[in-house]
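> Coordinates for the following, if possible.
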Amino acid sequence: MTSIRPDLDSLPAYVPGRAVPGAIKLASNEVPIPPPAAVLAAIAEAAAGGNRYPDLAAVALTERLATELGVGTERIAVGCGSVSLCQQLVQISCRETTDEVMFAWRSFEAYPIVTQIGNARAVTIPLDGDFRHDLDAMAAAVTPNTRLIFVCSPNNPTGTVVHRAEFERFLAAVGPDVLVALDEAYFEYVMDPEAVDGTRLLEAHPNLVVLRTFSKAYRLAGLRVGYAVTAPDVATALRKVCVPFSISSVAQAGAIAALDHASELLSACKEVVGERVRVREALVAAGYTVPATQANFVWLALGERTADFARHCGEHKVIVRPFHPDGVRVTVSSPEENDRLLEAVLAFAP
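You can find the predicted model right below:
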């Protein structure tokens, strides 16, 4: 009999957004257009060297990120997407089954998965009545066993942001002995001037880890590359537990090229910002509860009607992401796809 961990039977599965032929996929927060031609050319050139191992330390990408962010290379750890870095954070901070990883709920569905894989204990704190992080409740829930706290801003799946002032109060309340990971996967879509920018707080808080990704605004979801910016000792630990060669040559080249063409890529975020306002206003006018969002998606708080709503949209060839029994997350896409979404959604009584 093989010695497989029995607790893996209860491991929650990460559920990717479904793809249905002929349907619009608004379930995975993907950008509907491919990267620019110059980025695709860099990817193709790197793929031609696929017979060689990638740069283990991702030196060129690390140096480029350091320049972009104005920090030393010793502060950066590159990962196979920010999800991989989340798992690495659990690995470097948790040793015992009594060690605790805290996060809001509902938040990014990978958090409970990486926590259980790391053999740690998940501590979840409900979102407040506005679908935002209740940072006061989270700070009050810290115990001597708390090792790591995930704060997702904008929060996936509700789209709400944490403000700088409240986050600074939270960091002061938590203290310097607990790692705090600020997951900013959707940072490029944020327009709220009060929203936190984790990179501005790193000097004052050595226990802070800022996570970002090339999967969203930079349109490289299929290449799997993200990064952490943090104190040098934390970045070193993250690099130690990274799976060797997990950031492919293609991913590294694509990310560097994306940074080279950042102005073109990020200019497309403006259209998403405009569309998310239009989509949300239409949904609110129709009677749906939709919190203000700073991401490239909207959240419909549907409760027990979540599954029925997702099924209804599917029948209209629009695939959304249900989180039963809480609500549905819907990607803000092109105006044409958003029109089809609204046509389907408005046919369902809120």
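> Every contact and neighbour count from this point should use C-alpha atoms.
Noted.
> Which residues does the one helix or strand A165 maps to contact?
Using DSSP states H and E, A165 falls within helix 164-174. The contact list for helix 164-174 (CA atoms under 8 Å, 6 or more residues apart in numbering) reads L135, D136, A139, V142, V180, E194, A195, V196, D197, H205.
> Most neighbours among these, which one is it?
Counting neighbours by other CA atoms under 10 Å, V180 leads the contacts of helix 164-174 with 26 neighbours.
> Give me the distance between it and A262.
28 Å (CA to CA, to the nearest Å).
> for comparison, sequence B:
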Amino acid sequence: MPVTPRETLKTLPAYAAGKPPTPAEGLTPYKLSSNENPLGPVPAVAEAIAAVDTLHRYPNPTAESLRAAIAETYGVDAEDVVAGTGSLGALTQIINTFAGTRSDGGQDEVIYAWRSFEAYPIVVRTAGAKDIMIPVTQDGRHDLEAMLAAITENTRVILLCTPNNPTGPALTHTEVAEFLDRVPEDIVVVIDEAYHEFVRIEDPVDSLALCRSHPNVAVLRTFSKAHGLATLRVGYSIARQEITQHLRVVTVPFTVSTLGETAAVASLQHLDQVEDRVEELVEERQRVRAALLRTGWQIPEAQGNFLWLPLGEKSLDFAHEAGVQALAVRAFDGDGVRVTIGEPEANDRLIALCTTYTRAACAELTE
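Below is the predicted model:
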């Protein structure tokens, strides 16, 4: 018989990374499909990386310098921080630690909103756990009441993605605090904040305060988005030591490279410059969303570095039209299209495309 993988692999959806743009004559191509930061990292990062002369040496096994810098920046204990390969790596550590297939053959359950980050089902099912998908509301928000109602004796982890990727809305501190008060204390609640720097709402989630008041809360963050270090894969979780002591058991040594650690520390040391770049992208996000709303688009609240176009069955068609304009966007067939906020020229081209597309759709309805 041929070698065969675990049966679990048959249940895994394929992760579809954002594709690069297709060149078009006379047009500069732009990739708006991966929620990358078009402004890149702050200048100090390049300087710090250039000074690294230890590529022949293994990195620090537990990223002590990075954890110390995070602890100093955010006022937490370094022992509360566990580094990972991006926030996805940090999430994988949590799921592998707290959810899987039990010794009796039963499956632990992980609850999360859907549509949300498309890697969630891959991570959960690979661990041997059962994922419980709770549909988002019509405006792309978490249905927290439905998530609470889905809790069973088998629930081990709940994921809250805020702002939600790909739909955009962010949870408020009040609603998350009230949610946590109703979740059993033996269930780990993960607040996935890959885009938290971009949030501009009243009553934003203070996840670190929730960590201090709830021993079952873990926070995920990354240097891939606001800090512009996507290629270096640096992320981390923050939680009380009731959680982190177990995460370290499953964490693979040398998770973060020396280059990644050096770059992340340098970026934290120039956080004011990072925040300036984030503000520039937030202003672009608001400009683009306002322009689309004026042309008749129904765009959910956008609190990340992207917009969600709820196109449903027209998602692939729109992605094709964007490709003709040398814009790569991320289509979720049957649901919608996520578009990263990119360079101003790319955003202007998107606005023009959306204006034309809306008029074409209206013409179809009146024929």
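> Any chance you could compute the TM-score here?
The TM-score (TM-score structural alignment, normalised by the length of structure 1) is 0.97; 349 aligned residues with a CA RMSD of 1.2 Å.
> Can you check which part of structure 2 the helix holding A165 of structure 1 sits on?
Taking TM-score structural alignment as the measure, structure 2 aligns residues 173-183 with helix 164-174 of structure 1.
> buried sites along that stretch?
H173, V176, A177, L180, V183 (16 or more other CA atoms under 10 Å).
> Quick one: neighbours of the equivalent of T137 of structure 2 over in structure 1, just the number.
Per TM-score structural alignment, the equivalent position to T137 of structure 2 in structure 1 is D128. When neighbours are counted by other CA under 10 Å, D128 of structure 1 registers 13.
> cool, and I33 of structure 1?
10.
> Which residue, other than its chain neighbours, is closest to it?
Using CA to CA, 6 or more residues apart in numbering and skipping the chain neighbours, the partner closest in space to I33 of structure 1 is R219 (7.7 Å).
> What is the three-state secondary structure of that neighbour?
Here R219 of structure 1 is recorded as coil under DSSP: H, G, I helix; E, B strand; the rest coil.
> quick one: it from A268 of structure 1, how far?
Per CA to CA, R219 of structure 1 is found 10 Å from A268 of structure 1.
> okay, these two: which has more neighbours?
R219 (22 against 15).
> That one pairs with which position in structure 2?
Counting by TM-score structural alignment, R219 of structure 1 lines up with G228 in structure 2.
> One more: M138 of structure 1?
Superposed on structure 2 with TM-score structural alignment, M138 of structure 1 falls opposite M147.
> Also R305 of structure 1?
Using TM-score structural alignment, R305 of structure 1 sits opposite K314 in structure 2.
> Skipping its backbone neighbours, what lies nearest its match in space?
Using CA to CA, 6+ apart, the closest residue to K314 of structure 2 is G334 (7.2 Å).
> Neighbours of that neighbour, how many?
Residues lying near G334 of structure 2 (other CA under 10 Å) number 13.
> does it count as helix, strand or coil?
Per three-state DSSP, G334 of structure 2 ends up coil.
> quick one: the strands in structure 1?
Using DSSP state E, the strands of structure 1 run over 24-25, 76-79, 100-105, 121-126, 146-152, 179-183, 208-213, 226-229, 297-301, 318-319, 321-323, 327-331.
> returning to what we had before: and the contacts of helix 164-174 of structure 1, which of them are in helices?
Within the contacts of helix 164-174 of structure 1, residues falling in helices by DSSP state H are L135, D136, A139.
> list the contacts for the first one?
Under the criterion of CA under 8 Å, 6+ apart, the contact list for L135 of structure 1 reads E166, F167, F170.
> Stretch 346-357 of structure 2 maps to which residues in structure 1?
With TM-score structural alignment applied, stretch 346-357 of structure 2 matches the range 337-348 in structure 1.
> Could you do stretch 31-44 of structure 2 as well?
Aligning stretch 31-44 of structure 2 against structure 1 (TM-score structural alignment) gives residues 25-38.
> ends of that stretch, how far apart?
26 Å.
> need the contact list for the counterpart of Y53 of structure 1 in structure 2.
Counting by TM-score structural alignment, Y53 of structure 1 lines up with Y58 in structure 2. By CA under 8 Å, 6+ apart, the contact set of Y58 of structure 2 is F254, S257, T258.
> how many other residues sit next to the first one?
Spelled out, it's F254 of structure 2. Applying other CA under 10 Å, I find that F254 of structure 2 has 16 neighbouring residues.
> That one matches what in structure 1?
Match for F254 of structure 2 (TM-score structural alignment): F245.
> Return the residues in contact with that match.
F245 of structure 1 neighbours (CA under 8 Å, 6+ apart): Y53, P54, D55, L56.
> right, and the last one touches P244 too?
Yes - taking CA atoms under 8 Å as the contact criterion, L56 of structure 1 and P244 are neighbours in contact, 6.4 Å apart.
> So if I had to pick from the two, which one is more boxed in?
Each of L56 of structure 1 and P244 has its neighbours counted (other CA under 10 Å); L56 has more, 15 against 12.
> how close does the nearest residue in space to the more buried one that is not next to it in sequence sit to G79 of structure 1?
Excluding its sequence neighbours, the residue lying closest to L56 of structure 1 (CA to CA, 6+ apart) is F245, at 5.2 Å. Distance of F245 of structure 1 to G79 of structure 1, given as CA to CA: 10 Å.
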